[in-house]
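Chemist: The following block contains a protein sequence and its predicted model.
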Amino acid sequence: MIPALRSVLLAGAVMTLTHGANAQASHTILDFNRLDSWAQDDHAEALEVFVKTCPDLDDPDWRSLCALAQQQSPESARAFFELFFRPVLIEDGDPALFTGYFEPELDGARQRTERFRYPIHRMPPEARASNPWLPRREILTSGVMEGRGLEIAWVDDPVELFFLQIQGSGRIRLPDGRRIRVGYGGANGHPYRSIGVELVRRGIFEAHQVSAEVIRNWVRRNPEAGPELLFHNTSYVFFRELPGLTADEGPRGAMNRSVTTLRSVAVDPAFTPLGAPVWVEKDGRDPMRRLMIAQDTGSAIKGAQRADIFFGTGDAAGQAAGQLRDPGRMVVLLPIQRAYALLPDGF
């Protein structure tokens, strides 16, 4: 059976499946030699990241592969992926788009002060019970959150707090040098609306000019229009404190495990299974060819060829992530039997 399977691989097999009510996706099974620079990657590093989250996968196909992965040596990592997986190009008609995200660090305090007066909120129970709940403007201006002890900490910059909500996790530096780790704790149920897109729509910037740093600077230069622009995004993210994470661990992703710099990627789980290895071919400035693991999701990450690469923690990571908006190709590695089950006639 293996030679026959390999001949199908080399030819490239294509089919179309329906994901949800309105989305169609084509699946093309590739050979590993069609992955650009596959042989040059550090497969052992990718395997180490895969092993962090694969025990959480419930499907029998994935469980058996996880058990095998835990027995591999660094030297056998590449052979493991090539022997037990097949690369599958999943496309839904939209071009590939890679962006980046990171874990920001903000200055803050446990108690409100003259300097630290912008709260990081836990999710109130009525927000969990209602979807959608109040939009961003009402949450911040109606007083509904005040006097309820919902503040995890207070920070000194409302613009950085806004971007913390976009990233979904971060570190808060306290005056005594300690740090609080916070992660996504829920949202108000309103759709994410990009303020970068809104700045382009208003004619303030061209699309190629927009980055996180450009948005920050514009909001700060416009003390009236800037805060008003932030209300354009009606989505509001709540947080939870994450005790127990060491300083060298990344923030927790959608699988509730720490993500890894330049090895973890956020995807749309309607197309890419969480926990799956993903081969990234990012073009544009500083091309990237490496095996990552789909360990996270994001409200703006929608589509078969849409991915958000985790760049790490702090300002340098934020600058690199904020500038990334590149084309390319993303190929998902699926267990052999699962990949070939996508074919119209199965095996």
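Modeler: Perfect, I can see it now.

Chemist: okay, CA-based contacts and neighbour counts for the rest of this
Modeler: OK.

Chemist: Surely Trp272 forms part of a strand?
Modeler: You called it Trp, but residue 272 is Thr. No. Read with DSSP: H, G, I helix; E, B strand; the rest coil, Thr272 is coil and lies in no strand.

Chemist: Check which element follows the helix or strand hosting Ser64 along the chain.
Modeler: Here Ser64 sits within helix 60-69, counting by DSSP states H and E. Later in the chain than helix 60-69, the nearest helix or strand by DSSP H and E is helix 77-84.

Chemist: Return the distance of the helix or strand following that next one from the chain's centre.
Modeler: Following helix 77-84 in sequence order, the next helix or strand is strand 85-91 (DSSP H and E). Distance of strand 85-91 from the chain centroid (Cα atoms, centre = their mean, to the nearest Å) equals 19 Å.

Chemist: How about stretch 16-28?
Modeler: 22 Å.

Chemist: Against which helices or strands is the helix holding Ser64 packed?
Modeler: Applying 3 or more Cα pairs under 8 Å, 6 or more residues apart in numbering; DSSP states H and E, one finds that helix 60-69 contacts helix 43-53, strand 328-335.

Chemist: which SSE is His232 in?
Modeler: Going by DSSP H and E, His232 is not in any helix or strand.

Chemist: looking at the helices and strands packed on helix 60-69, which is buried most?
Modeler: The highest mean neighbour count among the helices and strands packed on helix 60-69, using mean count of other Cα atoms under 10 Å, belongs to strand 328-335: a mean of 24.

Chemist: That one vs helix 77-84, what angle?
Modeler: 70 degrees (axes from the mean of the first three to the mean of the last three Cα atoms, to 10 degrees).

Chemist: Who are the packing partners of strand 328-335?
Modeler: Using 3+ Cα pairs under 8 Å, 6+ apart, the elements in contact with strand 328-335 are helix 60-69, strand 85-91, strand 277-282.

Chemist: ok, Asp61 - how many residues close by?
Modeler: Per other Cα atoms under 10 Å, the neighbour tally for Asp61 reads 14.

Chemist: Comparison target, given below:
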Amino acid sequence: MRWRDLPGWGRDALHEAWNAWLRSCERPVAPWTALCAEVRQLTLADEAARHAWVMRRLQPYRVLAADGDNRPGLLTGYYEPEFDASRVRTSTHRVPLYAPPGALAAAGNRPLWTRQQIDTDPAVQAQLPVLAWLADPLDALLLQIQGSGRLRVQEPDGRVSYVRLAFAATNGHPYQSVGRWLLQRGEIRDGTWEAIRAWAAANPQRVDELLWANPRVVFFREEPLSALDAQFGPRGAQGVALTPLRSVAVDRDAIPYGTPLWLVSSGPVARLQRLVLAQDTGSAIVGAVRADFFTGWGDGAYTLAAGLKQPLQLWALWPRSQP
């Protein structure tokens, strides 16, 4: 494609995307390895110099579905939740978050216990190392769906630790949407988290039934959250820290990690025309014209991520064979 065919090209603040690009250059893969030295050299360059370099060194290609159809794809959003937690089980904090069990390696490709087995079988629970405890089972489910989160942990000695729980593994069972489960049964009219939480508050005796409709459980690893680390998101599947509003999860079978993408999406929640980096993936991110937009952390990030479900166009910016 020609650069002028990209809607909004030339009006984006590329310096905001440069931090994400520098992160990708921490774990570069072909064909980006050779360009990373130039990306670093442009760290302090002005916008005009960055735009000129991108247009000289890269060629935009329209990303299409596998059958060549140019119909719009789908953009959704995800974020990093923040919760209060306890290092020990208390009368209020009774929902465990687990590290990967030793049985995971022995299981190989076979699924481990279901969510219901983990919640109800003491013999299974004895094999699961607990990292922290939450007060609300829906918070724990949301943390697992998002794949990572920030915790303010009350330690046994009274200190408060700030940590990040990052995705480590799963129990191998397929993800099933609890919102869809409720919708199919006519229990709610829309599949938002607000509607799910309202249903749970009105039906506390059925919350376990709701949770067990999704057999998939995510296991986490704990990471320290320094002041510097707190300025970035969790590490995505590329192995680099995600940058709010500049990192996306993609289908890695369609788009290689580290690929700069021109993203265009308009809907009731956001109008986006910007450079983003493919740095993550997810089980629900399937297809070439499909992306999950990392919105950051906190209430504003949640609101944007929860509302994003709108048409998507993508262009991959690929290195030219000659400078």
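Modeler: Sure, I can see it. Every value quoted in this text rests on a predicted model; they were computed, and no experiment measured them.

Chemist: Drop the TM-score for these two in here.
Modeler: The TM-score (TM-score structural alignment, normalised by the length of the second structure) is 0.88; 306 aligned residues with a Cα RMSD of 1.9 Å.

Chemist: returning to what we had before: looking at the helices and strands packed on strand 328-335 of the first structure, which is closest to Gly177 of the first structure?
Modeler: Gly177 of the first structure lies closest, by Cα to Cα, to one member of those: strand 277-282, at 37.0 Å.

Chemist: center of the first structure, which residue is that?
Modeler: In the first structure, the residue lying closest to the centroid (Cα atoms, centre = their mean) is Ala266, at 2.7 Å.

Chemist: what does it align to in the second structure?
Modeler: Using TM-score structural alignment, the equivalent of Ala266 of the first structure in the second structure is Ala249.

Chemist: Its match and Ala166 of the second structure: what is the separation?
Modeler: 15 Å (Cα to Cα, to the nearest Å).

Chemist: hang on, the earlier thing: using CSV, please lay out the helices and strands packed on strand 328-335 of the first structure together with distance to Ile336 of the first structure.
Modeler: Shown next, in CSV, are those (distance: least, Cα to Cα, whole Å):
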stretch, distance to Ile336 of the first structure
helix 60-69, 9
strand 85-91, 5
strand 277-282, 13
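
Chemist: Show me what Gln238 of the second structure aligns to in the first structure.
Modeler: In the first structure, Gln238 of the second structure lands on Met255 (TM-score structural alignment).

Chemist: element containing that match?
Modeler: Here Met255 of the first structure is assigned to no helix or strand, by DSSP H and E.

Chemist: residues near the residue nearest to it when sequence neighbours are not counted, how many?
Modeler: Excluding the flanking residues, the one nearest Met255 of the first structure by Cα to Cα, 6 or more residues apart in numbering is Gln295, at 6.0 Å. Neighbourhood size, Gln295 of the first structure [other Cα under 10 Å]: 31.

Chemist: what does the one 10 residues further on give?
Modeler: Residue crowding around Gln305 of the first structure was assessed by other Cα under 10 Å; the count is 26.

Chemist: Could you check how far the closest residue to it other than its chain neighbours is from His190 of the first structure?
Modeler: Spatially, and ignoring its direct neighbours in sequence, Gln305 of the first structure is nearest to Ala96 (4.5 Å; Cα to Cα, 6+ apart). Ala96 of the first structure sits 25 Å away from His190 of the first structure, going by Cα to Cα.

Chemist: Now do the strands in the stretch 101-250 of the second structure.
Modeler: 130-134, 148-154, 160-170, 218-224, 247-249 (DSSP state E, counting those that start in this stretch).

Chemist: Val200 of the first structure maps to what in the second structure?
Modeler: In the second structure, Val200 of the first structure lands on Leu183 (TM-score structural alignment).

Chemist: Check the gap between the closest residue to Leu230 of the first structure other than its chain neighbours and Asp315 of the first structure for me.
Modeler: Take Leu230 of the first structure and drop its neighbours on the chain: the residue closest to it by Cα to Cα, 6+ apart is Ile195, 6.9 Å away. Distance of Ile195 of the first structure to Asp315 of the first structure, computed by Cα to Cα: 21 Å.

Chemist: what does Trp133 of the first structure give?
Modeler: Trp133 of the first structure is 32 Å from Asp315 of the first structure, by Cα to Cα.

Chemist: who has more neighbours, these two?
Modeler: A direct count of neighbours by other Cα under 10 Å for Trp133 of the first structure and Asp315 places Trp133 higher, at 18 against 14.

Chemist: Give me the spatial nearest neighbour of the more buried one, chain neighbours excluded.
Modeler: Asn188 (5.0 Å).

Chemist: re the thing from before, which residue in the second structure lines up with the residue nearest to Met255 of the first structure?
Modeler: Aligned by TM-score structural alignment, Gln295 of the first structure pairs with Gln279 of the second structure.

Chemist: for Ser142 of the first structure, same thing?
Modeler: In the second structure, Ser142 of the first structure lands on Asp121 (TM-score structural alignment).

Chemist: Give me the neighbour count for that match.
Modeler: 11.

Chemist: same check, this time on the one 3 residues further on
Modeler: Other residues lying near Val124 of the second structure total 13 when counted by other Cα under 10 Å.

Chemist: Was I right to think it contacts Ile118?
Modeler: Yes. Contact criterion Cα atoms under 8 Å: Val124 of the second structure and Ile118 qualify, at 5.9 Å.

Chemist: residues contacting Ala254 of the second structure?
Modeler: 287-288 (Cα atoms under 8 Å, 6 or more residues apart in numbering).

Chemist: if I look at it, how far off is Ala284 of the second structure?
Modeler: Distance from Ala254 of the second structure to Ala284 of the second structure, by Cα to Cα: 14 Å.
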